[in-house]
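A.B. asks: I would like the atomic coordinates for the input below:
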Amino acid sequence: METSRQSLWSKNFAVFFLSSFCMSIGFQFLSPMLPLYATNVLGAPQSQIGYLIGGYSLAALVIRPYAGYAFDFMGRKKMYVIAMGMLAVISFFYPLSSTFFLLVLVRSLHGVCFGLTSTGSGAIVADILPFERRSEGIGYFGLAQTISSALGPALALSIMGDNQYKKLFLIASVLIVFAFAFSSMIALPKQVKPTRAINLKSLLEKRVYRVSALNMLVGVVNGTVMSYILIYSKEIGIVNGGVYFLGNSIGVAVTRLFTGKLVDKHGPKYVVTFGFISFIAGIIVLSMSTGLISYIIAAVLMGLGNGIIMPCLQAMTINIVEPENRGVASTTYYALTDIGVGGGAIILGMMTKYVSLRDMFLYNGLFLLIPLILFHIYVMNDYNRKLALITAQN
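C.D. replies: Okay, here's the model as predicted:
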């Protein structure tokens, strides 16, 4: 029988979930729609759309090393509330972006704030959850993003109507204000400050490089999909391309029912392998899609893959460091993810001058074989060794 100490849905966890949900649905109102806004309203060429995702992710990358250090040394709640406040303020600048350059600039500033909040959330949720159920709890916490991914794009398209982008931007900003309000209600356990001095070694956690590098490679594909999925849906004749996000979210939601429990009980090896296989199959189906059914099947398969891979790798990252180093470990994990998402969106976006979006998605599917192979020959043994050391210390 579980003790109350092992309960997942404490008041803190519920409030933090609500904060994450409001922030995530605001994010989902913006991210899929900004490429359409850039091309349809601001007249940006398709080959430059990757700069929206790239600027956002690379700006987050710049701030993350300092964010992890600040969260560990200055207090996680204090830093998180400040970051959420900044995020809310900057969100109100989207309606003022009258040129593509200004849009990229605002998006990049938003990326700085996102770099702060996402780094902090990874450490905070680990502080709130009991160790024995951490993978399961992180999976449930990810439902905030799953639900917002399912609802956000469809609601955004409905709100936007006939190019009502400014109305959409305003509602997204208000949602992020609610996220800020909920974040101020969180109460965290007393935090032990690490003794390391601030330098390059203290800003990044080398023990999580291998796991984080896998998510960087996955991020290359996710950045490409996020940038071009709605444009691609129009190319293949799908009227409401937003159904991709619904199908993707269904796939992710299914994984939340079993992934965390399986990983906590049996380890990540076979679960993550299944995730990669599903993701690869999904993006290959996407590259071959000619109609709505195959498009939705691809979305569900990719959701299954992402819903397994990302929380598993995040939990693996947290599991191999001490509690006082979770902030910098999360920094390292997300920083490498930002490199993948941002770099992939920009570089592969430039490829659209020379290859079709259909071919680009196919190449992305083949590319995912690389992290799958590395997971088995380069990561798992290293992870098991480091996990044993941390477990022995406790």
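A.B. asks: Every contact and neighbour count from this point should use C-alpha atoms.
C.D. replies: Noted.
A.B. asks: centre of the chain versus stretch 48-66, how much separation?
C.D. replies: Chain-centre distance of stretch 48-66: 13 Å, with CA atoms, centre = their mean, to the nearest Å.
A.B. asks: how many other residues sit next to Lys261?
C.D. replies: Using other CA atoms under 10 Å, Lys261 has 18 neighbouring residues.
A.B. asks: residues contacting it?
C.D. replies: Each residue near Lys261 by CA atoms under 8 Å, 6 or more residues apart in numbering is listed here: 133, 135-136.
A.B. asks: any idea which of those is closest to Asp338?
C.D. replies: Asp338 has its nearest neighbour among the contacts of Lys261 in Ser135, at 22.1 Å by CA to CA.
A.B. asks: count of neighbours near the closest one?
C.D. replies: Per other CA under 10 Å, the neighbour tally for Ser135 reads 30.
A.B. asks: can you check Gly241 too?
C.D. replies: Per other CA under 10 Å, the neighbour tally for Gly241 reads 22.
A.B. asks: what does Gly291 give?
C.D. replies: The burial count for Gly291: 13, using other CA under 10 Å.
A.B. asks: Just to check, it is in contact with Ile238?
C.D. replies: Yes: the pair Gly291 / Ile238 is scored as a contact, 6.8 Å apart, by CA atoms under 8 Å.
A.B. asks: Columns distance to Ala388 and secondary structure on top of the contacts of Lys261, output as TSV?
C.D. replies: Compiled in TSV, these are given as follows (distance: CA to CA, whole Å; DSSP: H, G, I helix; E, B strand; the rest coil):
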residue	distance to Ala388	secondary structure
Arg133	17	helix
Ser135	17	helix
Glu136	20	helix
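A.B. asks: Second chain to compare with the first, below:
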Amino acid sequence: MVTRDEGATESGARLFGRSYLLANGVQLGISIVFISLMTYMALYAVRLFAVSETAAGFAASSFILGAAVVRMALGKFIDVIGRRRTLFIALTVFLLCSLLYPVALSYPALLGVRLLHGAAFGTASTAITAVAISLIPPARRSEGLGYFGLSATIATAVGPLVAVPMSLYLDPVWMFAFVGGCSLLTLICLALMRVPERSITAVERAGMWRIRGRDLIDPQALPIALVVLLCSGGYSMIMTYLTPFLVLEDRALAATVFFMIFAVVMMLVRLVAGRLQDTRGDNAVIPATILTFAGALVLLAVSQQWWAVVVSAVLAGIGFGGLLPCLQVVGVNRVSGDRVAIATSTHYLMLDGGIAIGPVVLGPLIALTGYPGLFLAGAVLAVVGVVVYWWVHGRGTATPRHGAGAQH
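C.D. replies: Reported below is the predicted structural model:
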């Protein structure tokens, strides 16, 4: 039996129920902690342990590794354990990890905390997304997920604004107190939220510990998740290499301007992209957003002018801000209700994989082509993503978008 949120009316048209808004609060809290510490951690590791830049970078990215590993096995267990119970355990561990940093007094201890913290984040973000999907009326799923994604977008702007001044002017204990406070607020949101649960059949419970490939990655959601992998690989070129590129060009301020514009435009486009997808269809939105994102990378590669940085930030915000929630909707709509958690896990696994693997695979291009060649390679990944999208989904969207697989 599925408990119903007060926002799920008989017509199924109401979106902004209390529990949906609280789910957004949980997502916002964990995302602010994630982005803030990603911005803060490399410099913290260098100062505290005098490690190399590579080791400091791993201190930051090991969080993503922890999230990616747990997502691989998480999907099938969320509904077995229970969504509220999963969220409570994950958010409690998330809070404890936020408080453990001051006592992680060696580099290996810091990595251990980062890996555990990332695992808690991966669990919480996957579970809260599955909850949010259950709270969104199926006919407004693209719109609802677009609004839900605003939480992570806001965190993209808020995290660096908090972390950079704190890294420069305050003792680290204040940073960890801040992320601890954000983590505590997520638990308060959960306590006030009505969490829809899905009943587990006897067959599912009996097969709980039998791990098959489809228990880790949903085969129906995987084709569209490969598009996420490719596009997030291009996105990782911006997140990892834009700042050092502009600093080397003596334009550090341009990097700050880029990310501020990028975050604002992402917020704005997510207000309209989901509604457009719901009313006009997947093909009206997804190819255009991917190509717009590719255009942003090309512009970064071919021009070093201020106007190019500003325009590319706008294009990247439109493209990446629109494509992620829209692709997630396609992946969820391809599966039945009992597979939503695994489809969500598959989406985030590919997102994490692209961000983590992209710099490792394409980073060596810097020595051969410089940063412009790197950004062009990211654009190529995005264009390949359009081709994959059309092959696995776009050419077959004449069937109704909200069929049986979209129902919960």
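A.B. asks: After superposing, what score do the chains get?
C.D. replies: Once superposed, chain against chain, the TM-score is 0.89 (TM-score structural alignment, normalised by the length of structure 1); 393 aligned residues with a CA RMSD of 2.8 Å.
A.B. asks: picking that back up, now structure 2: which of the contacts of Lys261 of structure 1 match?
C.D. replies: Retained in structure 2 by both residues aligned by TM-score structural alignment, their matches' CA atoms under 8 Å are the following of the contacts of Lys261 of structure 1: 133, 135-136.
A.B. asks: any idea what Gly354 of structure 2 aligns with in structure 1?
C.D. replies: Following TM-score structural alignment, the counterpart assigned to Gly354 of structure 2 within structure 1 is Gly340.
A.B. asks: Quick one: the strands in the stretch 201-350 of structure 2, in order.
C.D. replies: In the stretch 201-350 of structure 2, no segments count as strands under DSSP state E, counting those that start in this stretch.
A.B. asks: how far away is Tyr241 of structure 2 from Gly403 of structure 2?
C.D. replies: Using CA to CA, to the nearest Å, Tyr241 of structure 2 is found at 42 Å from Gly403 of structure 2.
A.B. asks: With Gly112 of structure 2 instead?
C.D. replies: Gly112 of structure 2 sits 44 Å away from Gly403 of structure 2, going by CA to CA.
A.B. asks: Compare those two and say which is more crowded by neighbours.
C.D. replies: Using other CA under 10 Å, the more surrounded residue of Gly112 of structure 2 and Gly403 is Gly112, with 18 against 13.
A.B. asks: Can you point out the buried residues in the host helix or strand of that one?
C.D. replies: Taking DSSP states H and E as the definition, one finds Gly112 of structure 2 inside helix 107-135. Across helix 107-135 of structure 2, burial judged by 16 or more other CA atoms under 10 Å covers 107, 110-135.
A.B. asks: Per the alignment, name the residue of structure 2 opposite Tyr228 of structure 1.
C.D. replies: Applying TM-score structural alignment, one finds that Tyr228 of structure 1 aligns to Tyr241 in structure 2.
A.B. asks: Which residues are in contact with its match?
C.D. replies: Tyr371.
A.B. asks: distance of it from Tyr235 of structure 2?
C.D. replies: According to CA to CA, Tyr241 of structure 2 stands 10 Å off from Tyr235 of structure 2.
A.B. asks: Next: Ala109 of structure 2.
C.D. replies: For Ala109 of structure 2, the distance to Tyr235 of structure 2 (CA to CA) stands at 30 Å.
A.B. asks: One more: Lys76 of structure 2?
C.D. replies: Going from Lys76 of structure 2 to Tyr235 of structure 2 by CA to CA gives 29 Å.
A.B. asks: now swap in Glu53 of structure 2 and tell me
C.D. replies: Glu53 of structure 2 is 21 Å from Tyr235 of structure 2, where distance means CA to CA.
A.B. asks: Comparing these two, which residue is more hemmed in?
C.D. replies: Set side by side, Glu53 of structure 2 and Tyr235 show more neighbours around Tyr235, with 26 against 13, by other CA under 10 Å.
A.B. asks: any idea what sits nearest Ala294 of structure 2, other than its immediate chain neighbours?
C.D. replies: In space, and not counting its chain neighbours, Ala294 of structure 2 is closest to Ala379: 4.4 Å by CA to CA, 6 or more residues apart in numbering.
A.B. asks: Name the helix or strand for the one you found, please.
C.D. replies: Secondary structure from DSSP H and E places Ala379 of structure 2 in helix 365-392.
A.B. asks: Flag every buried residue along that helix.
C.D. replies: Those would be 365, 371-386, 388-390, for helix 365-392 of structure 2 by 16+ other CA under 10 Å.
A.B. asks: So for the lengthiest helix in structure 2, what gets flagged as buried?
C.D. replies: What stands out as the longest helix in structure 2, according to DSSP state H, is helix 18-49. The neighbour-count check on helix 18-49 of structure 2 (16+ other CA under 10 Å) flags 18-46 as buried.
A.B. asks: relative to helix 107-135, how tilted is that helix?
C.D. replies: Calculated by axes from the mean of the first three to the mean of the last three CA atoms, to 10 degrees, helix 18-49 of structure 2 forms an angle of 170 degrees with helix 107-135.
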